[in-house]
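**Student:** need a structure here:
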Amino acid sequence: MADGPEAIAGLGRVADAFAVVLCDVFGVLHDATRVLPAATGALGAFRAAGGTVVLVSNTAEPGRRLADALRDRGIPAAWDDLVTAADVARILLCEGASARAHHIGPARDRVLFAGLPIALTGVEDADLTVCTGYPDGDDDLDAILAVAHRRGHSLLCTNPDTCLTVGTTRLRFAGLVAERYRTLGGRVVETGKPGALIYRHALERAGRARGRLVPPERVLGIGDTAALDVLGALRAGFSALQVGDAPPLPRPACSPGRLYRMPALVW
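**Tutor:** The predicted structure follows:
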């Protein structure tokens, strides 16, 4: 199988090969400044033909909040379910024995903890550290990470992405914090793409929507970021469709899925 992606004109050209689409949000359904209606039209057409769509996002918002935000932007609900990195983090926090967490990231991301039996504390008093984004000020970040490592914290990272340039603005994400923690020898648990946890939960949601298990070879992951959406889908045993003009990554060794490419998601 060739390493490079196969260019296709629209999702409809390959839709018959798949029962489930796991679709990214930012960069596919909207790009922060504008909604991309052809993308939701393509997802709607896939569902109308009997397919199941689950949105998969690295946002620090729980899925219910993301659904509300998409609706408020005028994006029609052309999906059956959705799962976010925040949803996966909340599941892990509920399953764990920790009751105290230190949060690294913007204050607005603390919606992740809403309704959970978790007290947010300083790093010295916490049982683990949760990183949802790059902090607004990082003067003390290295010191905080050093304390977290000394106390044996796991770092839950909701967004493994590192940075993105929008116009002339360089945005920094939680993945940069995770990289710094790994250099200290700390343990990082990624709840977002390309990690396996979020894909496992997305596939479970798809199975519930369809009323039966879905084999990986019948799943197509769609996204615009090669290192997150495409690599994660291929590592999970799915096929992948990369949208946009970013350069593709080499196919992972032993990946059984197909790799497609198009400029934007259309049917």
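
**Student:** every contact and neighbour count from this point should use C-alpha atoms.
**Tutor:** Fine.

**Student:** for the stretch 51-200 of the chain, which segments count as helices?
**Tutor:** All helices of the stretch 51-200 of the chain, identified by DSSP state H, counting those that start in this stretch, fall at 63-72, 85-95, 141-150, 174-183, 196-210.

**Student:** next up, the contacts around Gly10.
**Tutor:** Counting by C-alpha atoms under 8 Å, 6 or more residues apart in numbering, Gly10 touches 262, 265-267.

**Student:** show me what counts as buried in stretch 101-110.
**Tutor:** 101-105, 109 (16 or more other C-alpha atoms under 10 Å).

**Student:** quick one: these as a markdown table, columns for distance to Glu6 too.
**Tutor:** As requested, the buried residues of stretch 101-110 are exported to a markdown table (distance: C-alpha to C-alpha, whole Å):
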| residue | distance to Glu6 |
| --- | --- |
| Ala101 | 45 |
| His102 | 44 |
| His103 | 42 |
| Ile104 | 40 |
| Gly105 | 38 |
| Asp109 | 38 |
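
**Student:** one more to put side by side:
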Amino acid sequence: MIDVASEVPEIAGLHELSGRYDAILCDVWGVLIDGKRHFPQAAAALKTFRDRGGRVVLVTNASRPDDEVRRQLLGIGLPQDAFDDLVSAGELTLLDMIARKGQACYHLGPPRDNGLFEEAGRRLGAPLRKVGPDEAEYVVCTGLFEERAEIPQDYDERLAALKARDLTMLCANPDIVVAIGDDVVYCAGALAERYAAMGGRVLMFGKPHPPIYAAARERLARLNGAPVDGSRIVAIGDGALTDLAGAGRAGLDCVFITDGVHGEELRPGGAAVDPAALARLIDAAGARPVALARAIFW
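**Tutor:** Presented below is the predicted three-dimensional model:
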């Protein structure tokens, strides 16, 4: 286990890091929104960072195209001036789907994610060929069909059948779980993990995997007119195996939000951070945050 004897500092707000960074790559779920509402203080802090010349790109494992994610965020009240751009795992999955033009795909996930396939059709100029699992040439996994009533183990037989056909799975959201309000539900990553354990080939496009960080840095370079040095970029997120691990793999600093998805583990009873719990998460992520914060404040 990684030694955390020298404690990771806890900051009260982003002002404590002012001047150290030119850009923020910010997680969305658990940091800016809970799926039902946005967090005004977080939005205000990011706006202040931008007002002082910084750039903000949201980096999300949402399984929907960028434009659809943007509409969802604005629809629940997140101000447009809180960020410059965003990149989603769904957008990167979409680009891979388009590159497979002509191949038939099976959608493993809820109907609400149909926007991903409709957008693929728009960009291709013809409907994407969606078929059943017995006819498919690849699989796009966006989640469980009934996330509030099912668990990943319920899919073992279905996944085994896909593996028997040696189908590649595109995982549009590597998250294992996500909090929606007070509920915690399984995501596409939980199914992809089980498929990989069976020997199935899985392509992951979101955090902690490299493609989404490369895409985010491309967006920053476009906004800035030139690449932003990695030492001047900080990632902010609440997931140890996604945000913290991904920042570490990308060579970026990370501010780890402690009141997010790991809140009950890190702060049992709402108390101070449990050092042993923090050590376990750092060890699991294989990366150490530059700072901790309960939430995003300026």
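
**Student:** any idea what the TM-score comes out to?
**Tutor:** Superposed pair, TM-score by TM-score structural alignment, normalised by the length of structure 1: 0.90. Supporting alignment: 265 aligned residues with a C-alpha RMSD of 2.3 Å.

**Student:** which one (most neighbours) among the contacts of Gly10 of structure 1?
**Tutor:** Highest neighbour count within the contacts of Gly10 of structure 1: Leu265, with 27 neighbours (other C-alpha atoms under 10 Å).

**Student:** doesn't Thr59 make contact with Asp24 of structure 1?
**Tutor:** No - Asp24 of structure 1 lies out of contact with Thr59 (C-alpha atoms under 8 Å); the separation is 10.4 Å.

**Student:** which residues in structure 2 form strands?
**Tutor:** 23-26, 55-60, 85-88, 105-108, 138-141, 168-171, 177-180, 183-186, 202-204, 233-237, 253-257, 291-293 (DSSP state E).

**Student:** distance from the chain centre to stretch 171-185 of structure 2, please.
**Tutor:** 10 Å (C-alpha atoms, centre = their mean, to the nearest Å).

**Student:** revised request: answer the last question for stretch 17-27 of structure 2.
**Tutor:** 18 Å.

**Student:** for Ala221 of structure 2, which non-adjacent residue is spatially closest?
**Tutor:** Counting by C-alpha to C-alpha, 6 or more residues apart in numbering, Ala221 of structure 2 lies nearest to Pro227, which is 4.3 Å off, once chain neighbours are set aside.

**Student:** counterpart of the one you found in structure 1?
**Tutor:** By TM-score structural alignment, Pro227 of structure 2 lines up with Leu213 in structure 1.

**Student:** roughly how far does that match sit from Ala233 of structure 1?
**Tutor:** 17 Å (C-alpha to C-alpha, to the nearest Å).

**Student:** please say which of these two ends up with more neighbours.
**Tutor:** Ranked by neighbour count (other C-alpha under 10 Å), Leu213 of structure 1 and Ala233 place Ala233 first, with 29 against 13.

**Student:** how about the closest residue to that one other than its chain neighbours, what does it touch?
**Tutor:** Take Ala233 of structure 1 and drop its neighbours on the chain: the residue closest to it by C-alpha to C-alpha, 6+ apart is Gly221, 5.4 Å away. Going by C-alpha under 8 Å, 6+ apart, Gly221 of structure 1 touches 21-24, 229-230, 233, 238-241.

**Student:** then Leu108 of structure 2?
**Tutor:** 139-145.

**Student:** kindly report the same for Asp109 of structure 1.
**Tutor:** With contact set as C-alpha under 8 Å, 6+ apart, Asp109 of structure 1 has these partners: 60-61, 132.

**Student:** counterpart of it in structure 2?
**Tutor:** Residue correspondence to structure 2 (TM-score structural alignment): Asp109 of structure 1 is matched to Asp113.

**Student:** what's the answer for Tyr181 of structure 1, then?
**Tutor:** By TM-score structural alignment, Tyr181 of structure 1 lines up with Tyr195.

**Student:** Lys163 is in contact with that match, correct?
**Tutor:** Yes - contact criterion C-alpha under 8 Å: Tyr195 of structure 2 and Lys163 qualify, at 7.5 Å.

**Student:** neighbour count for the two, which is higher?
**Tutor:** Per other C-alpha under 10 Å, whichever of Tyr195 of structure 2 and Lys163 has more neighbours is Tyr195, with 22 against 18.

**Student:** now the contacts of Asp109 of structure 1 as JSON lines including distance to Ala209 of structure 1 and neighbour count?
**Tutor:** As requested, those are arranged in JSON lines below (distance: C-alpha to C-alpha, whole Å; neighbours: other C-alpha atoms under 10 Å):
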{"residue": "Ala60", "distance to Ala209 of structure 1": "24", "neighbour count": "27"}
{"residue": "Glu61", "distance to Ala209 of structure 1": "22", "neighbour count": "24"}
{"residue": "Thr132", "distance to Ala209 of structure 1": "28", "neighbour count": "31"}
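
**Student:** just these now: which is nearest Thr158 of structure 1?
**Tutor:** Closest approach between the contacts of Asp109 of structure 1 and Thr158 of structure 1, by C-alpha to C-alpha: Thr132, at 5.3 Å.

**Student:** and the residue in structure 2 that that closest one lines up against, what does it touch?
**Tutor:** Per TM-score structural alignment, the equivalent position to Thr132 of structure 1 in structure 2 is Thr142. Contact criterion C-alpha under 8 Å, 6+ apart gives 63, 107-110, 113, 171-173, 187-188 as the residues in contact with Thr142 of structure 2.

**Student:** rerun at 6 Å
**Tutor:** 63, 109, 172, 188 (C-alpha atoms under 6 Å, 6 or more residues apart in numbering).
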